[in-house]
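> Can you look at this prediction? I've put the sequence above it.
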Amino acid sequence: MKRLVLGVVVAIGAAVPAIGDAVAADCPAASADWAAPGPFGATVEPGGSAHSIYRPARLGDCGAHPVIIWGNGTGASPSTYDGLLRHLASHGFVVAAANTAWAGSGKEMLAGLDYLATRNGTPGDVYAGNVDLTRVGATGHSQGGGGAIAAGADARVDTTVPIEPGPQGEVRALHGPTFFLAGEKDWIVSPRTLVYPRYLKATHIPAVYGELAGASHFTPVGSGGGFRGPITAWFRSTLLGDDRAKAFFSGPNCGYCGDPRWSRFERDAG
């Protein structure tokens, strides 16, 4: 059952389950303004030749860190989204960003997970024991958003956030909660014909659709624009078990329900 609230479509009673075990309570405190920097200093380093790793400068302050794998838009590189990726690292995530302008297959993104698994299992490595391979999210922009959907079919990926995604990947192959993000003024990846229909196909999983008011296709570039806070809240909810973040998506009066930042916001319990 759905209703219209202040021009925003929401599904009544839908909830997005947290994958984590509320580990956020054991981490340094973060502001509930999810667009604000997190409690960790962030650093970036090469992940071999194929990836750039954005991570907390000091690992292990709250146990092993969840992983986010990232895919760039066509023609772009991780540096194109440097502010957004550093922001996610500041909130306690280890981000493996594929150094490719063609991330649509999802394979390059998943290779970042393989890289971190090797480092995590190498005694004496700075990553050893500090990467939680049981808490993995996939996200990316444009072609990389399609790549995130493709990567999200992998059994190791728990949750997916396609940002203005291309046509790559099969939505029905996803198996974990998914947050589809679109831009109201995106003339390249139309929210109504290319993103919202993909959300509607996700009837087998908990799914959320968020269309950012006034956003263009290039709003996510740099620091993520208005997408930065919602992306962070989603991953803090699903991968860190942060109840404050979960409240933005869950319950009849969820924090994003009726929020004017969205031109459309819809939830489906799956």
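Sure, I can see it. It should be emphasised that the depicted structure is a prediction, and the values quoted were computed from it without experimental measurement. Numbering: from 1, shown residues only.

> use CA for all of it now, contacts and neighbours both
Will do.

> burial count for residue 154?
Residue 154 is flanked by 16 other residues according to other CA atoms under 10 Å.

> where's it relative to residue 70, distance?
14 Å (CA to CA, to the nearest Å).

> dropping in the other structure now:
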Amino acid sequence: MKTTLLRFGLLGLSVPLAGCAPVGEAAMPADQAAARMASDAIPDTPGSGPYPASRDVRPGLPDHIVYRPRNLDALAGRPLGVVLWGNGGCSADAASARFHLLEIASYGYVVIAPGKAYSGPDALPAPPRETHSDGTFPPVQTLPADLLSGLDWILAENERAGSPFYGRIDPKMVAVAGHSCGGLQAISVAADPRVATVIVHNSGVLDPDAFNPITGFSVAKDALNRIHTPILYILGGESDIAYPNGMDDFRRIDQVPVAVASVDVGHSATFREPNGGKVTPVAVEWLEWQLRGDEAASRWFVGEDCRLCRDPEWTYDAKGL
């Protein structure tokens, strides 16, 4: 039973989890389908950061959604960081974590997620995903290469005269992040030398002896050895079905600074809550520290009296910070 839970947890497809692509509305229990419909009806929010955010599809990158500050001039020369996001379930729903991503963008980041808006207001009809009788899932809808194509695009826009992003991006401020199967995508591309930090939500690499139901994409434990930047795991407590895998990754990583913060919210995390809920400030502060060198943000993670160390809702551990 444990192996079954772990295998389903990394795809986020056995049950309709926030940030994950469900197998279809018909497969959802009625209360969960109603909750999803209620969440989808909520308009986009601008985030609580200093730069109200929005999302759109940009020319030249039609198969991604770009989350960004609405008024780029309001940054007044402050460089934009970049966050590449892996969707839960490795799905093509680039709006599945929209409140979380808008919140990050409101702090001065361009966040790029592969796919279309298959949830939220005016969502497109989602492509069907049905389970197979052998326990495997149909091929993933996005791949790690899709995260890197978003990076290629934004760095080219940074160099293109006439682009709204021209000269606004700091190419040294690049993070990869993702939820569940999307977290595995983040781990998969973390070796790219352009990446400066990694955030993994509710995920961890499967044990090599465990059954892997993912079709079309895999990542092995040795990918952890190729991580060259600080990395943060944000887990959902012991009820998070990816918790054992994430904690195992934390124990294995020793070549770079690594931290793990866990709060008892389960595998779904809090992405559908206002501004992404309680997990999002942790991600924002990590980005502010790792990409901008913000000393106040660092105090969330380092020091005997660090913010996460003394918050009774969270359990926290770190190595090498």
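Sure, I can see it. Bear in mind that the values here come from a model prediction, so they are computed numbers and not experimental data.

> where's the equivalent of residue 155 of structure 2 over in structure 1 relative to residue 137 of structure 1, distance?
Counting by TM-score structural alignment, residue 155 of structure 2 corresponds to residue 117 in structure 1. To residue 137 of structure 1, residue 117 of structure 1 is 14 Å away according to CA to CA.

> Looking at the two, which has the bigger crowd around it?
Set residue 117 of structure 1 next to residue 137 and count neighbours by other CA under 10 Å: residue 137 wins out with 28 against 17.

> Show me what the more buried one aligns to in structure 2.
By TM-score structural alignment, residue 137 of structure 1 lines up with residue 175.

> Do you have the strands of structure 1 handy? List them.
Taking DSSP state E as the criterion, structure 1 carries its strands at 2-5, 8-11, 42-47, 51-56, 65-71, 94-98, 131-141, 159-163, 178-183, 207-212, 262-268.

> Save those as a markdown table, and put in distance to residue 234 of structure 1 too.
Output for the strands of structure 1, formatted as a markdown table (distance: least, CA to CA, whole Å):
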| stretch | distance to residue 234 of structure 1 |
| --- | --- |
| strand 2-5 | 22 |
| strand 8-11 | 17 |
| strand 42-47 | 19 |
| strand 51-56 | 18 |
| strand 65-71 | 12 |
| strand 94-98 | 15 |
| strand 131-141 | 10 |
| strand 159-163 | 8 |
| strand 178-183 | 8 |
| strand 207-212 | 10 |
| strand 262-268 | 13 |
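
> so which of these comes closest to residue 110 of structure 1?
Among those, the nearest to residue 110 of structure 1 by CA to CA is strand 65-71 (7.1 Å).

> on contacts alone, who are the packing partners of that closest one?
When contacts are defined as 3 or more CA pairs under 8 Å, 6 or more residues apart in numbering; DSSP states H and E, strand 65-71 of structure 1 packs onto strand 94-98, helix 107-120, strand 131-141, helix 143-151.

> The third one packs against which elements?
The reference is to strand 131-141 of structure 1. The contact analysis (3+ CA pairs under 8 Å, 6+ apart) places strand 131-141 of structure 1 against strand 65-71, helix 107-120, helix 143-151, strand 159-163, helix 228-240.

> Residues contacting the fourth one, please?
With contact meaning CA atoms under 8 Å, 6 or more residues apart in numbering, strand 159-163 of structure 1 is reached by 136-142, 144-146, 148-149, 152, 175-182, 231, 238.

> start and end residues in structure 2 for it, please.
The aligned range for strand 159-163 of structure 1 is 197-201, by TM-score structural alignment.

> one step back: what sits against the match of residue 137 of structure 1?
82, 83, 84, 195, 196, 197, 198, 199, 287, 291.

> The equivalent of residue 210 of structure 1 over in structure 2 - nearest residue in space that isn't next to it in sequence?
The alignment partner of residue 210 of structure 1 in structure 2, by TM-score structural alignment, is residue 261. Using CA to CA, 6 or more residues apart in numbering and skipping the chain neighbours, the partner closest in space to residue 261 of structure 2 is residue 316 (4.5 Å).

> So what does that neighbour match up with in structure 1?
Residue 316 of structure 2 maps onto residue 265 in structure 1, by TM-score structural alignment.

> Wait, its match touches residue 207, no?
No: using CA atoms under 8 Å, residue 265 of structure 1 is not in contact with residue 207; the gap is 11.0 Å.

> Grab the nearest non-local neighbour of the aligned residue in structure 1 for residue 249 of structure 2.
Applying TM-score structural alignment, one finds that residue 249 of structure 2 aligns to residue 198 in structure 1. Nearest non-adjacent residue to residue 198 of structure 1, counting by CA to CA, 6+ apart: residue 171, 6.6 Å away.

> How about residue 108 of structure 1?
Residue 108 of structure 1 sits nearest to residue 98 (CA to CA, 6+ apart), 6.0 Å away.

> circling back: I'd like the contacts of residue 175 of structure 2 as CSV, with distance to residue 168 of structure 2 and neighbour count appended.
As requested, the contacts of residue 175 of structure 2 are exported to CSV (distance: CA to CA, whole Å; neighbours: other CA atoms under 10 Å):
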residue, distance to residue 168 of structure 2, neighbour count
82, 11, 30
83, 14, 29
84, 17, 26
195, 18, 22
196, 17, 22
197, 20, 22
198, 22, 30
199, 23, 26
287, 17, 29
291, 15, 18
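
> How many residues are close by the aligned residue in structure 2 for the residue nearest to residue 108 of structure 1?
Using TM-score structural alignment as the criterion, residue 98 of structure 1 maps onto residue 114 of structure 2. Look at residue 114 of structure 2: counted by other CA under 10 Å, it has 31 neighbours.

> got a list of what residue 112 of structure 2 touches?
Applying CA under 8 Å, 6+ apart, the residues near residue 112 of structure 2 are 64, 65, 66, 67, 82, 83, 84, 85, 147, 150.

> Chain neighbours aside, what residue packs nearest to residue 45 of structure 1?
Of all residues not flanking residue 45 of structure 1 in the chain, residue 53 sits nearest, at 5.3 Å (CA to CA, 6+ apart).

> mind checking what that neighbour lines up with in structure 2?
For residue 53 of structure 1, the aligned residue in structure 2 is residue 66 (criterion: TM-score structural alignment).

> Please apply the same query to residue 221 of structure 1.
In structure 2, residue 221 of structure 1 lands on residue 271 (TM-score structural alignment).

> List the contacts of the residue nearest to residue 198 of structure 1.
Counting by CA under 8 Å, 6+ apart, residue 171 of structure 1 touches 149, 198, 199, 201, 202.

> Any figure for the gap between residue 38 of structure 2 and residue 31 of structure 2?
The value you get for residue 38 of structure 2 to residue 31 of structure 2, if CA to CA is used, is 11 Å.

> No further questions, thank you.
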